[in-house]
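A.B. asks: Pasting a predicted model and its sequence here:
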Amino acid sequence: MNNVRLVDVAAHAGVSMKTVSNVVHAYPHIRPATRAKVQAAIDELGYRPHSAARRLATGRTGMLSLAIPVLDIPYFAELARCLADEAARRDYRVLIQQTIAGEKAERAALDVSEAGLVDGILAHPVSLSADEIEQAVARQPIVLLGEGDVPSRFDRVMIDNVKAAREAVDLLVRLGRRRIAFLGVERAPLTPPTVDRIAGYRQGLEEAGLEIDDDLLIPLDGFGSGDALRAIERTLAAGTRFDGIVCRHDGVALGALRALRAAKVRVPDDVALVGWDDDTAGEFLETSLTTVRPDKQMIATTAIDLLIERIEGYDGPGRHVIVPHTIEIRESAPLPASDRGFRDS
């Protein structure tokens, strides 16, 4: 049984690995002539993608590893489901590891001990630096997810957090808000997503000609809804005024909504609020949540595409892909009637 790889088919047909992958997985919108050329190369070379017999010949397991910080934050749970579904379409299964954003667990997820257990790794590191990732990673296909400093030779998939935060501020400014807070800032060293989102928040204020007031950078003791509730209670008790909030993620936004309601602060009349991640529950709250919506399906599709190309033989430079986001506009920060055509992209 020969050991023909996807990269071999691509070279034989004179097309990209992505094109071959699209033909193999029956993606639409491929020109008939291109599809025929790729299929002819597949038939001539005898390429058989990801079958059990092929795994016996190549030593592959048909398993991928996914290392994410936590499972009980809806964003990561929903992203894991998208990744598992997309992998299953390619005849792969996904093993999920929870790292709790700890250096030791993140390093273990990328360590050489994974070699032979899985064919490739998807990881969302939070604590490891680029140098530590470089040292920890085995000679094995890997795609990194999310923000942070990563080695240039590795593939990464993310959204533009700076741009998204800037646009969230812009939406609140369009609603006439002038005292816009950011909830929240970790007391420990800032995680890469927080760094990017604060940078975008500051840019948005500067572009609107608004004052940057450090009192409006609201600290959090943790990432739970209860932590956000207590943070807003402390901020209100201190007499800090605000009429808009950009929340670090939707779980934080839920705690903020609860605290504001208890304090008889009306949302969005008194305070307009934007969440982040578009958790499924946000649409069905009593005051539905306006939120930054990363395209989770596109993140998953892109990450699996890149990883399988690595598994199939691609050994070129790292590819850093930024996928789209939108702002889902709902009741917590609705647009005025005069501006209903606005939409983030």
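C.D. replies: Looks like it came in fine. Numbers count the residues shown, from 1 in each chain.

A.B. asks: contacts and neighbour counts: CA atoms only from here.
C.D. replies: Fine.

A.B. asks: Could I get the full set of strands for this protein?
C.D. replies: 63-68, 93-98, 120-123, 142-145, 155-158, 180-186, 217-220, 244-247, 272-276, 290-294, 320-322, 325-328 (DSSP state E).

A.B. asks: Give the other helices and strands that the last one contacts.
C.D. replies: This means strand 325-328. Of the remaining helices and strands, those touching strand 325-328 by 3 or more Cα pairs under 8 Å, 6 or more residues apart in numbering; DSSP states H and E are strand 290-294.

A.B. asks: likewise the first one?
C.D. replies: For strand 63-68, the elements it packs on are strand 93-98, strand 120-123, judged by 3+ Cα pairs under 8 Å, 6+ apart.

A.B. asks: likewise the third one?
C.D. replies: Secondary structure elements in contact with strand 120-123, counted by 3+ Cα pairs under 8 Å, 6+ apart, are strand 63-68, helix 103-110, strand 142-145, helix 296-311.

A.B. asks: For the nearest residue to residue 138 once chain neighbours are set aside, give me its contacts.
C.D. replies: Excluding the flanking residues, the one nearest residue 138 by Cα to Cα, 6 or more residues apart in numbering is residue 112, at 4.6 Å. By Cα atoms under 8 Å, 6 or more residues apart in numbering, residue 112 lies in contact with 136-139.

A.B. asks: Use this one as the comparison:
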Amino acid sequence: MVDVAERAGVSLKTVSNVVNDYVHVQPALRARVQQAIDELGYRPNLTARRLATGRTGMVALAMPEIDHPYFSEMSSHLADIAAEAGYRVIIEQTLSDPTAEQAVLRDREAGLVDGVIFQPTRIATLDIARLHDDQPLVLLGEVEAPVTTDHVMIDNVAAAADGVAHLLALGREKVAFVGLVSGDITSTNRRRLLGYQEALLDAHLPLRPELVLECQGFAAADAEASVAGALERGVRFDAILCRDDRFAVGALRALRRAGLSVPGDVAVMGWDDTVVTGYTTPTLSSIAPDKRELATRAWQLLEERMSGYHGPGRHLVVGHGVTVRESAP
């Protein structure tokens, strides 16, 4: 920075203001400093910056699957918001592995980032409380969060009930849920199944265990196999609530291969309102978490933690809607 200041004929403070993109720098002065930076090949040293300011200017984002449409879109929102605040984002994929999730809190990001936004799926609440130190942390998703940790989520029970209510309003009475996943110990499916069941009971409809379909995994092909298997067993339904849009894509394929029309014979409701919903045939109605608001509120809480807030955890519930398309019009 001394070399840049000498080359540009300015103070160290001015160079710092340009490097940190402060707005109150005259355009001509900024251009002169930037030219000196380019000529000298100056790059900020993150280690030195942390020693001087206590910050790295970087945050970590830990997600279960970076190729899942929902997590991909959430990551994009968070990266955009962080960039607007002058931060860079390190993205880590945990693949819902408990050891990898514990490492996010225990040691993997120690000293590298100023804070962590984390969507866990399998780590226990007590482990979060035990492993979480003073590193600023905000949790996303359905995991139970300790009272000391910030957490942003939607109300999955209410969202599932809204999805079922929409299907019932179409005159459907045999609504299937796709589906429970073998070996899944997370609370996501439990809450969505609860909302599905509550909506049926509120409508004075019986709970039919055979309409709660089980899948062997989380891929679209697993949902396709589950729906196809149910039809082969003689199970009949006139609507489906799916745990996510990938499952809905699999359900659409199974119904088409069975010669059933959507929505004529079976109405289909996805979940997450991801980009895939506009490119299926028919286009897919979907429960729509406010992903931008989830990202915005999570970032606001993290910034407050990084700025010195040490109070109890804030637990925020963000809104959702139902986006209506051709599969359940």
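C.D. replies: Arrived safely. As the structure is a prediction and not an experimental result, all values here were calculated from the model.

A.B. asks: Okay, the aligned residue in structure 1 for residue 151 of structure 2 and residue 89 of structure 1: tell me how far apart.
C.D. replies: Superposed on structure 1 with TM-score structural alignment, residue 151 of structure 2 falls opposite residue 156. Distance from residue 156 of structure 1 to residue 89 of structure 1, counting by Cα to Cα, to the nearest Å: 21 Å.

A.B. asks: neighbour count winner among these two?
C.D. replies: Legend: neighbour count by other Cα atoms under 10 Å for residue 156 of structure 1 and residue 89, higher for residue 156 (28 against 11).

A.B. asks: Am I right that the more buried one is in contact with residue 317?
C.D. replies: No - counting by Cα atoms under 8 Å, residue 156 of structure 1 does not reach residue 317; the two are 11.4 Å apart.

A.B. asks: Emit the PyMOL select command for whichever of the contacts of residue 112 of structure 1 are buried.
C.D. replies: Restricted to buried positions by 16 or more other Cα atoms under 10 Å, the PyMOL selection for the contacts of residue 112 of structure 1 reads:
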select buried, resi 136+137
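
A.B. asks: What ranges does structure 1 have for its helices?
C.D. replies: Secondary structure of structure 1 (DSSP state H): helices located at 6-13, 17-24, 32-45, 52-58, 74-89, 103-110, 130-136, 161-174, 192-207, 225-237, 250-262, 296-311.

A.B. asks: okay, and the first one goes to which residues in structure 2?
C.D. replies: Same thing as helix 6-13 of structure 1. Aligned using TM-score structural alignment, helix 6-13 of structure 1 spans no residues in structure 2.

A.B. asks: Which of the helices of structure 1 sits closest to residue 325 of structure 1?
C.D. replies: Among the helices of structure 1, the nearest to residue 325 of structure 1 by Cα to Cα is helix 161-174 (7.4 Å).

A.B. asks: how far apart are that closest one and its match in structure 2?
C.D. replies: Aligned to structure 2 and superposed, helix 161-174 of structure 1 gives a mean residue distance of 0.4 Å (mean Cα distance after the TM-score superposition for structure 1).

A.B. asks: What is that helix packed up against?
C.D. replies: Using 3+ Cα pairs under 8 Å, 6+ apart, helix 161-174 of structure 1 sits against helix 192-207, strand 244-247, strand 272-276.

A.B. asks: which residues of structure 2 does the longest one align to?
C.D. replies: This points to helix 192-207 of structure 1. Using TM-score structural alignment, helix 192-207 of structure 1 lines up with residues 187-202 of structure 2.

A.B. asks: Now stretch 66-85 of structure 2: buried residues?
C.D. replies: 66, 69-71, 73-75, 77-82.

A.B. asks: actually stretch 178-188 of structure 1, not the one I typed
C.D. replies: For stretch 178-188 of structure 1, the neighbour count (16+ other Cα under 10 Å) marks 178-185 as buried.

A.B. asks: One more: stretch 270-282 of structure 1?
C.D. replies: For stretch 270-282 of structure 1, by 16+ other Cα under 10 Å, it's 271-279, 282.

A.B. asks: Can I get the residues you listed in CSV including distance to residue 43 of structure 1?
C.D. replies: Listed next are the buried residues of stretch 270-282 of structure 1 as CSV, based on distance: Cα to Cα, whole Å:
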residue, distance to residue 43 of structure 1
271, 62
272, 59
273, 56
274, 52
275, 50
276, 47
277, 43
278, 44
279, 44
282, 49
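
A.B. asks: biggest separation within these, which pair?
C.D. replies: 271 and 279, at 20.8 Å, using Cα to Cα across those.

A.B. asks: Who are the contact partners of the aligned partner of residue 303 of structure 2 in structure 1?
C.D. replies: By TM-score structural alignment, residue 303 of structure 2 lines up with residue 308 in structure 1. Residue 308 of structure 1 makes contact with residue 120, according to Cα under 8 Å, 6+ apart.

A.B. asks: ok, now how distant is residue 308 of structure 1 from residue 157 of structure 1?
C.D. replies: Counting by Cα to Cα - residue 308 of structure 1 and residue 157 of structure 1 are separated by 14 Å.

A.B. asks: and what of residue 320 of structure 1?
C.D. replies: Residue 320 of structure 1 sits 6 Å away from residue 157 of structure 1, taking Cα to Cα as the criterion.

A.B. asks: In terms of neighbours, single out the busier of the two.
C.D. replies: Taking neighbours as other Cα under 10 Å, residue 320 of structure 1 and residue 157 compare with residue 157 leading, 21 against 17.

A.B. asks: The more buried one is in contact with residue 150, isn't it?
C.D. replies: No - if you go by Cα under 8 Å, residue 157 of structure 1 and residue 150 don't touch, sitting 11.1 Å apart.

A.B. asks: hang on, the earlier thing: ranking the helices and strands packed on strand 63-68 of structure 1 by mean neighbour count, which comes first?
C.D. replies: Neighbour counts (mean count of other Cα atoms under 10 Å) averaged over each of those peak at strand 120-123, with a mean of 25.

A.B. asks: So what touches it?
C.D. replies: Here strand 120-123 of structure 1 has contacts from 63-68, 109-110, 140-145, 303, 307-308, 311, using Cα under 8 Å, 6+ apart.
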